[in-house]
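When you get a sec, could you give me coordinates for this:
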Amino acid sequence: MQTLTTSADAAASSSRLTLSFASTPEEVREVQRLRYKVFIESMGLTALANAEGLDRDEYDTYCDHLIVRDAETLKVVGTYRVLSPQGARRAGRFYSEQEFDLGRLHHLRNRIAEAGRACIDPAYRSGAVIMMLWAGLAAFMQREKCEYLIGCASISLADGGHNAAALYRKVSESNLAPTEYRVRPHLPFPLDDRDATQAPTIPPLIKGYLRSGAWICGEPAWDPDFHSADLFMMLPLAKLDSRYARHYLKESQPA
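This next block holds a predicted model:
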């Protein structure tokens, strides 16, 4: 296991934060409880509610789970799950393939890591936690010798989808992947009847991807279960912005 530590302002305190990979079933359940709180309870997704209070699916078994803890309280305050090429082979496919046709990326499968279910406790969204999670992703990619990071990033449809349309229009002008890296959504989100002229609000996860140098690889998919439009993001490690590369790759060394 690789473990990282850093100092950060979390919940307006000088708490120490620690980063590790889950190593026990109970740690995975802690991750699933946080995801349930953020993805299901806070979004009011009653159709996905369950008595256990866990957000889980079959992919959790095949993934590594990054955990950020508040070392003073031992509370899990952030998580990301990562699927290696070997894990994807065992699962039968990448998680993203539920929403997108990745046919053009087939020749890269052995060099791709997939990240998903990024989740941070609302009281710890100062920026420190997501930076630690990104450092953990960099460590994972180095360990697995992966050259590409992929993942789905969600845009809420609470406003009827107008922000999703405006965001796609804006980012596709400057961050659209070359044709050979494009993917197709199985269930495209209907963009044409939305107002794409407004200034979009970019979710923090997508903003982090874009700042790091990631591409969006085509039009968004529609996820009715989570009431979101999902963008397929791809970050070639060689394209990682030099400022972020220095930070992430330095932070990703074992403590």
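
Please count neighbours and contacts with C-alpha atoms only from this point.
Will do.

Counting neighbours, show which residues of stretch 204-219 come out buried.
Applying a neighbour-count criterion of 16 or more other CA atoms under 10 Å, one finds 205-206, 209-210, 212-219 buried in stretch 204-219.

Proceed likewise with the subsequent sequence, for comparison:
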Amino acid sequence: MSVELIERDLLLENPAGMPLGLSASRDLLGRIGSLETRIARTEREIDAAQAVRYRVFVEEMKAQVCVEDARRGREVDSWDSLCDHLLVLDRSIDGDTEDQIVGTYRLLRHEVAIAHGGFYSGSEFGVNALVARHPEKRFMELGRSCVLPQYRTKRTVELLWQGCWAYALQHRIDAMFGCGSFPGTQPEEHALALSFLHHNAVAKGEWAVDALPHLYREMDLMPSEAVNARRALFSMPPLIKGYLRLGAMVGNGAVVDQAFNTTDVLIILPISSISGRYVNYYGADAGRFASAS
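Below is the predicted model:
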């Protein structure tokens, strides 16, 4: 199903005719209970999101940052100024909006990436070739996904996806991609999950993407007959597992990111590949917030 058809269906549920993914406050992308998701509005909010990233990536996952960023308690890079920053806020927390940020995602739109030399994940995977094979499509890169430990629930992951989906509809995105990370720098520790991905989810044909040759690490670590699908899915990070349920594919080969202490795979999700039941579920929700009063 094309973005245009999805949008047409949502507009039938949106008699107010407001832009998709926006509420009366113009930027609310989703709400579940006390949690809300929207794009950061100010530099202070982006700074607070970078502080959340520091707590997760540096303090918890032992990523490496420069001395100045460590002093400030922020995880920052040059791509931050090019991206929109999706936030998850817990409105039940007392304090300023910056104190309510419990999760974040970084979104880089096609035209912005092309104007500034490409996509972040192009440093690990051959995404430039992927984009070049689809000149008629608009891509969006997802990155720097993180959630504070006490909020790592199905509800929060669902809200992050809901925000990405509404944003994609708003900007008429045709396909999304980004790195999905396993903890640690030893791919062999994730042999079951990586082998399952290799045998069952590697993108083929026009969507095929390889890890860059000098970074390529084998994912085919176990024969297919030795892979227990249930155990493999159970061992995966929730975000990667969630993307698979939506209909995502993965690139060929993993990459070890020493600076972030992770083993990365490339997630590729054409909008047209998303399961119809998820389009209906998230599409309807995006339409609900588009017409909220």
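
thinking again about what came up before, most widely separated two among the buried residues of stretch 204-219 of structure 1?
Greatest spacing in the buried residues of stretch 204-219 of structure 1, by CA to CA: 212 and 219 (20.1 Å).

thought residue 119 of structure 1 was touching residue 36?
No. With contact defined as CA atoms under 8 Å, residue 119 of structure 1 does not reach residue 36; the gap is 9.6 Å.

Mind jotting down where the helices sit in the stretch 101-250 of structure 2?
110-115, 127-132, 154-170, 191-200, 229-234, 238-246 (DSSP state H, counting those that start in this stretch).

Which stretches in structure 2 count as strands?
Assigned by DSSP state E, the strands in structure 2 fall at 28-32, 35-39, 84-90, 101-109, 139-147, 175-183, 249-250, 255-257, 262-270.

Stretch 151-168 of structure 2 aligns to what range in structure 1?
Counting by TM-score structural alignment, stretch 151-168 of structure 2 falls onto residues 124-141 of structure 1.

Show me what counts as buried in the matching stretch.
Buried, per 16+ other CA under 10 Å, within stretch 124-141 of structure 1: 124-125, 128-141.

okay if I get the strands of structure 2 as TSV plus distance to residue 68 of structure 2?
Shown next, in TSV, are the strands of structure 2 (distance: least, CA to CA, whole Å):
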stretch	distance to residue 68 of structure 2
strand 28-32	33
strand 35-39	26
strand 84-90	22
strand 101-109	22
strand 139-147	20
strand 175-183	25
strand 249-250	35
strand 255-257	21
strand 262-270	22
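
Out of the ones you listed, which is the most enclosed?
With neighbours taken as mean count of other CA atoms under 10 Å, the strands of structure 2 reach their highest mean count in strand 249-250, at a mean of 26.

mean offset of that strand relative to structure 1 (after superposition)
Aligned to structure 1 and superposed, strand 249-250 of structure 2 gives a mean residue distance of 0.5 Å (mean CA distance after the TM-score superposition for structure 1).

Could you tell me where that strand falls in structure 1?
Using TM-score structural alignment, strand 249-250 of structure 2 pairs with 215-216 in structure 1.

What residue in structure 2 is paired with residue 20 of structure 1?
Under the alignment (TM-score structural alignment), residue 20 of structure 1 maps onto residue 38 of structure 2.

Quick check: the gap between that match and residue 161 of structure 2.
Distance of residue 38 of structure 2 to residue 161 of structure 2, computed by CA to CA, to the nearest Å: 11 Å.

wait, what's in contact with the closest residue to residue 117 of structure 1 other than its chain neighbours?
Spatial nearest neighbour of residue 117 of structure 1, excluding adjacent residues (CA to CA, 6 or more residues apart in numbering): residue 80 at 5.7 Å. Residues near residue 80 of structure 1 by CA atoms under 8 Å, 6 or more residues apart in numbering: 65-67, 115-119, 133.

What is the nearest of those to residue 177 of structure 1?
Looking across the contacts of residue 80 of structure 1 and measuring by CA to CA, the closest to residue 177 of structure 1 is residue 115, at 18.2 Å.

what do we get in structure 2 for that closest one?
Per TM-score structural alignment, residue 115 of structure 1 is aligned with residue 142.

wait, its match sits on residue 104?
No. Checked against CA under 8 Å, the pair residue 142 of structure 2 and residue 104 is beyond contact range at 10.7 Å.

which residue in structure 2 lines up with residue 56 of structure 1?
Match for residue 56 of structure 1 (TM-score structural alignment): residue 76.

about what we covered before: can you give me the offset of the match of strand 249-250 of structure 2 from its chain's centre?
13 Å (CA atoms, centre = their mean, to the nearest Å).

Likewise for stretch 253-269 of structure 2?
With CA atoms, centre = their mean, you get 13 Å for stretch 253-269 of structure 2.

For that stretch, give me every contacting residue.
57, 61-65, 124-125, 175-187, 203, 207, 210-211, 215-219, 240, 243, 247-251.

Over to stretch 106-121 of structure 1?
Residues contacting stretch 106-121 of structure 1 (CA under 8 Å, 6+ apart): 34-35, 38, 77-86, 94-95, 129-130, 137, 141, 145-152, 205.

can I assume residue 254 of structure 1 is in contact with residue 4?
Yes. Between residue 254 of structure 1 and residue 4 there is a contact at 6.0 Å, judged by CA under 8 Å.

Would you mind grabbing the residues shared as contacts by those two?
By CA under 8 Å, 6+ apart, no residue touches both residue 254 of structure 1 and residue 4.

Looking at the strands of structure 2, which is nearest to residue 232 of structure 2?
strand 175-183 (12.8 Å).

So which elements touch the closest one?
Judged by 3 or more CA pairs under 8 Å, 6 or more residues apart in numbering; DSSP states H and E, the packing partners of strand 175-183 of structure 2 are strand 139-147, helix 238-246, strand 262-270.
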